[in-house]
Each structure stands twice: as structure tokens, then as C-alpha cells.
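Q: This is the structure alone, sequence omitted:
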């Protein structure tokens, strides 16, 4: 099985057309057909149904897509690691939850540069399910997640608890909050549950958002009320006419580190975790 077969398969999954994929890859249509035929023979299953309308993936094709993407990702990471081998003593790939780019992530990266001066560092921000999947596939070394998904190969440890507070452009106390301009925090399952228990009167609103970054952007654009991380709330209220709403309960979001359990004693992993804890301590001081 060759990588160009995998790349061709994934392109057809997007284009749904052999001729279009041939144009996009700069090869002939017969080359595309041959690559897919060889791939189907190697797998032992038909991957596409060809017709006048184009190419539709079979059930086997749809199932194979995730494996194909994982193979390309693993190959890309392998090339990066091997190329870096001659220049660096090691490579560390880390990721944190989307939304932490202004909180944990910058300080963590800065501290990693100090504790791993001869290692290359790759940094991402993503959502918990994808980070956990990347850990399982070996595409990440350390992740900071909100929602652990318990798998035998993944080890989790509590890191900290983030506090969210209610911020409003119009209401200084909870009784003044207008439900019609309130943005319900759907950022995580834990926050949604805590919000429903603490503020049942605001649990069913017109607008909810799954991103705190987007909620803040809408607050800037339209005004209203939403929940923000405490540090973001301090920054926002210092920049714009707004209030931390008095009487509104703070919501708590547990944060966890995640690594492959079998790698927890590796020196580079231990140093990466140590750098993370130092960054959190610095942020909280």
C-alpha cells in the first residue's frame, strides 16, 4: 500500500469524482482508477460505487476514511520527527483546549523553552475528543483537556479548576439580567450542567454558544450577558463598559492533563508536565 494511494482515496472522498481528483492531483484519470483498484485489492473491499453522478463511498470506504487520515498523519509526524532528530535531542507535541490560547498555553510554551532547551516543540489547540484521539494514535504527547474519555491507554491527572464568572454590558446585579440578551454557556458539558443547576431560570434561553471566544465576540458586537473565564472577565471589564454581575454564581470547570500511560516515566514527558504545572502556578500567583 502506497501513500499516493491513500492521498488519492482521501481526495475522492472530498471531490466525489475520479476525473476531478485527477485534475486536482495532476495525474490521469486512469492513474486514479489504478490507485483505487490497487487499494481496494489490498484492503479486500470495494471503496467507491462509480456512476454517472460521480463516486460515492461504500460503507467500507466511509469506515476506512478515519484509518487513512490517521496513516497520513502518522507519516507526516514521522517525517517531522526524523528530520528534527539531527538538530534536536527530542520532540514534544502538546495541545490544550481551544480557548486556552490566552490562559495556560502561552505560559506553558514559554516554560517548555526553559526546561527543554534542546528539544523541538509543536503546539496545537483543539477540543477534548480530538486531542484524546491524537494521543491514542501517537500524534500528541501531552494534552490539557476538559472532558476525559476513559480509555485504558490514557492516563489523566487533575491540573486545576477554571472559574467562569458572569459578565454583562447592561446588568450589574443578577436580577437585572435580560434573558433575551443572555448567552447561555454551552462551552463544555460540565459548565452546562453546573449552569442548569445554579441558574434554572436562565437554563432555557434564546441563544447558547459552544465557544467562549464566540460568546465574547457577540458581547462586543451586540451587548448582553455571558460567562467568561475570570481572567478574561477582568480584562474585558477593564477595556469596555461592563460589569461582573453581582449575585451570579461562579461556575467551575475541572481541567486535566492527559498522556499515554505507558509513557508517563519518559524524561521528556515528565519535564513537559512539570513545565505545565509551573505555568499554572505562575498564572495563579
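A: Perfect, I can see it now. Bear in mind the structure is a predicted one, so any value in this text is a computation, not a measurement. Numbering: from 1, shown residues only.
Q: Only C-alpha atoms from now on, for both contacts and neighbour counts.
A: Will do.
Q: Could you give the number of residues near residue 57?
A: By other CA atoms under 10 Å, 19 other residues sit near residue 57.
Q: From residue 24, how far out is it?
A: 19 Å (CA to CA, to the nearest Å).
Q: do the same with residue 18
A: In terms of CA to CA, residue 18 sits 10 Å off from residue 24.
Q: Distance check, the residue sitting nearest the centre point of the chain against residue 57.
A: In the chain, the C-alpha nearest the mean C-alpha coordinate belongs to residue 126, at 1.3 Å (CA atoms, centre = their mean). Counting by CA to CA, the gap from residue 126 to residue 57 is 28 Å.
Q: same thing with residue 188?
A: Distance from residue 188 to residue 57, by CA to CA: 33 Å.
Q: what's the answer for residue 103, then?
A: From residue 103 to residue 57 the distance is 42 Å (CA to CA).
Q: returning to that earlier point: which residues sit in contact with the residue nearest to the centre of the chain?
A: The contact partners of residue 126, by CA atoms under 8 Å, 6 or more residues apart in numbering, come to 95, 96, 97, 98.
Q: and those residues as CSV, adding distance to residue 238, secondary structure and neighbour count?
A: As requested, those are arranged in CSV below (distance: CA to CA, whole Å; DSSP: H, G, I helix; E, B strand; the rest coil; neighbours: other CA atoms under 10 Å):
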residue, distance to residue 238, secondary structure, neighbour count
95, 29, strand, 24
96, 26, strand, 25
97, 25, strand, 21
98, 23, coil, 19
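Q: Second structure follows, compare the two:
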């Protein structure tokens, strides 16, 4: 009998991460029929059904839940082998950490020197992505740790709350009251932010510029003028030097930040990074 290969395991994990065959196909850049064929072949090889398909997407069967851990191990082993082969001489292993750009800035980036110093035998790879990319990377084993706003609950992954990010409305012009004018830049901080933003500004139907990366939106505002919602830790220096001003009466939003990692991860690899990330989170939670 043929054996399960990494392509089939990766396709299985992509369906788990995406929640349905269509989205999994988009992530893998293949057709839906290709995904279906790979899953059917995998189910034939294993002699069991892995998914139940319904209107809401796909749900793992009991056999599928058992196989997920093996699929993750298979893909992770191949990825680890690739990392080990590519690990720079003199390092024991490599760790890959992913996060949104806005969570690297003034947060994770500050802990990298400490991590590199305290875990001198590890080489670190830093990646940027949105929640869907980060979750997929964790499920497939490409990422050891990911920091994000809205993680999905997936078997085998541990989700840990870090701190609440404080989003404030700032502008390059002093305003008498908070308003979303023609120079307002909408930053996509995720579904939680969208829901709260829509409730607070029911008459807002979109802006001329929408940015998926906070850094890009902030640079545009600073260079061309305008306003937008940004984490306080990002704009604090600009508020202090007068380049930005707090919009009076503007509602503030808080979005929880989480760190996600495999429950069975090797503590000798992920441990030092998690300690640094938690320390950074404690600094964010401290008054002032």
C-alpha cells in the first residue's frame, strides 16, 4: 500500500486551518477538485473518513482529529529538517516566529536582542502575516510561535492571552471633535476592530484609503496628513513630538493580543522565546 506523503498531509492541514475545501484550495493555489482528490486519496490510504462536509464548511471526524497530530508531526518534521539543514553553522536549531507587522513594531522587535542573547544557540526567523496566514503556518508546522489578535481554536494549539492593545484615533491636525473626514485612513486591525468601529461610527461607509498593514497607514498619515486608528504604543513618540494629535472625544478600542504555539512544542526551542514575549506583554500591561 502506498504511504502518506507530505503533500497530502499539508493539504489535510490546510483544510483544517481554512475550515473548508474552497479556502484551502485558495491558500494552496490549486483547484478545489485537486484538494478533494488529495483528501479522497488520503482517506483511501488510511481507510477512514477524515472530514464531514456540511453547509458551514468541514468538521473533523474522530479519526480526523487523531490523524491531525500525525499530519502535523509529519509536516513539522520535514520543515524542521529543512530548517536544520539551512541552520547557520554554530547554531543548535532554528525558531520561526510570526506576527502582524503592527505587533512586531514597538513590541516583539524590542525583545529580539534579549532573545538572541539568552538563546545564543538558536537562530531566529521573523515572519509577518495576517491571522489566516499565521494560523496556517502553525497548523502546518512552518511557525513555532505566532502573535496575533484573533486566533482560531484548533486542536493541538495552545492559545495564551498576552495583553490588550489600546487603539486610539489620532490626526496630523488638531481637531475640536473626533470625526472621520476625507483624509481618514481605515486600518484593518481585524474583525473585532471592524465590529466595534462599525458600532461607533454607523455612518462610516469606507475611506479613500484602506491599509491592511498599520505601518503603511501610519507612514501615509505622517507624510501626507490625515487621521486613523493606531495602537498607542506606535504613535506615542509622534504624540510627544507634536506630529500627531489625539482626536478629542474619539472612542478608544481595545483588542486582545494572543500568543499561539503547538501544545507539544519543544520547550528547549520555544521556551526562551515565550519567556521574552511574556516579559514584553507584562511591560505593555504596566501602568504608563
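A: Happy to help now that I have it. Keep in mind that this is a model prediction, so the values were computed, not measured.
Q: ok so, going back, compare neighbour counts for residue 18 and residue 24 of structure 1 and give me the winner.
A: Legend: neighbour count by other CA under 10 Å for residue 18 of structure 1 and residue 24, higher for residue 18 (24 against 12).
Q: measure that one to residue 180 of structure 1 for me?
A: When residue 18 of structure 1 is compared with residue 180 of structure 1 (using CA to CA), they lie 50 Å apart.
Q: and if you look at residue 266 of structure 1?
A: Here the criterion is CA to CA. By it, residue 266 of structure 1 lies 52 Å from residue 180 of structure 1.
Q: For the aligned residue in structure 1 for residue 128 of structure 2, give me its contacts.
A: In structure 1, residue 128 of structure 2 lines up with residue 125, judged by TM-score structural alignment. Contact analysis of residue 125 of structure 1 by CA under 8 Å, 6+ apart lists 95, 96, 97, 98, 99, 100, 101.
Q: Now the counterpart of residue 157 of structure 2 in structure 1: closest residue in space, sequence neighbours ignored.
A: Alignment note (TM-score structural alignment): residue 157 of structure 2 maps to residue 154 of structure 1. Nearest residue to residue 154 of structure 1 in three dimensions, chain neighbours excluded: residue 260, at 4.7 Å (CA to CA, 6 or more residues apart in numbering).
Q: Can you give me every residue that contacts that neighbour?
A: 135, 136, 141, 153, 154, 155.
Q: can you give me how far stretch 90-97 of structure 1 is from the chain middle?
A: Stretch 90-97 of structure 1 sits 12 Å away from the centroid of its parent chain (CA atoms, centre = their mean, to the nearest Å).
Q: start and end residues in structure 2 for that stretch, please.
A: Residues 93-100 of structure 2 are matched to stretch 90-97 of structure 1 when aligned by TM-score structural alignment.
Q: post-alignment, the lengthiest strand in structure 1 versus structure 2, mean distance?
A: Counting residues, the longest strand found in structure 1 (DSSP state E) is strand 154-168. Strand 154-168 of structure 1: mean distance to aligned residues in structure 2 after superposition is 0.8 Å, counting by mean CA distance after the TM-score superposition for structure 1.
Q: That strand: what's the following helix or strand?
A: For strand 154-168 of structure 1, the following helix or strand on the C-terminal side (DSSP states H and E) is strand 183-185.
Q: what's the burial count for the residue nearest to residue 125 of structure 2 when sequence neighbours are not counted?
A: Leaving out its chain neighbours, the residue that sits closest to residue 125 of structure 2 by CA to CA, 6+ apart is residue 96, at 4.6 Å. By the criterion of other CA under 10 Å, residue 96 of structure 2 has 21 neighbours.
Q: re the thing from before, now do the residue nearest to residue 154 of structure 1 against residue 149 of structure 1, distance only.
A: Taking CA to CA, one finds residue 260 of structure 1 at 13 Å from residue 149 of structure 1.
Q: which neighbours do these two share?
A: Shared contacts of residue 260 of structure 1 and residue 149, defined by CA under 8 Å, 6+ apart, are absent.
Q: need the contact list for the match of residue 157 of structure 2.
A: Shown in contact with residue 154 of structure 1 (CA under 8 Å, 6+ apart): 132, 135, 136, 258, 259, 260, 261.
Q: can you tell me which residues contact the third one?
A: Contact partners of residue 136 of structure 1, counting by CA under 8 Å, 6+ apart, are 153, 154, 260.
Q: Surely the first one touches residue 262?
A: Yes: counting by CA atoms under 8 Å, residue 153 of structure 1 does reach residue 262; the two are 7.3 Å apart.
Q: residues in structure 2 matched by the helix or strand where residue 39 of structure 1 lies, start to end?
A: Assessed by DSSP H and E, residue 39 of structure 1 sits inside helix 29-43. Taking TM-score structural alignment as the measure, structure 2 aligns no residues with helix 29-43 of structure 1.
Q: how about residue 255 of structure 2, what's its match in structure 1?
A: Using TM-score structural alignment, the partner of residue 255 of structure 2 in structure 1 is residue 253.
Q: Mind jotting down where the helices sit in the stretch 51-200 of structure 2?
A: Assigned by DSSP state H, counting those that start in this stretch, the stretch 51-200 of structure 2 shows helices spanning 62-86, 101-103, 109-118, 131-140, 191-200.
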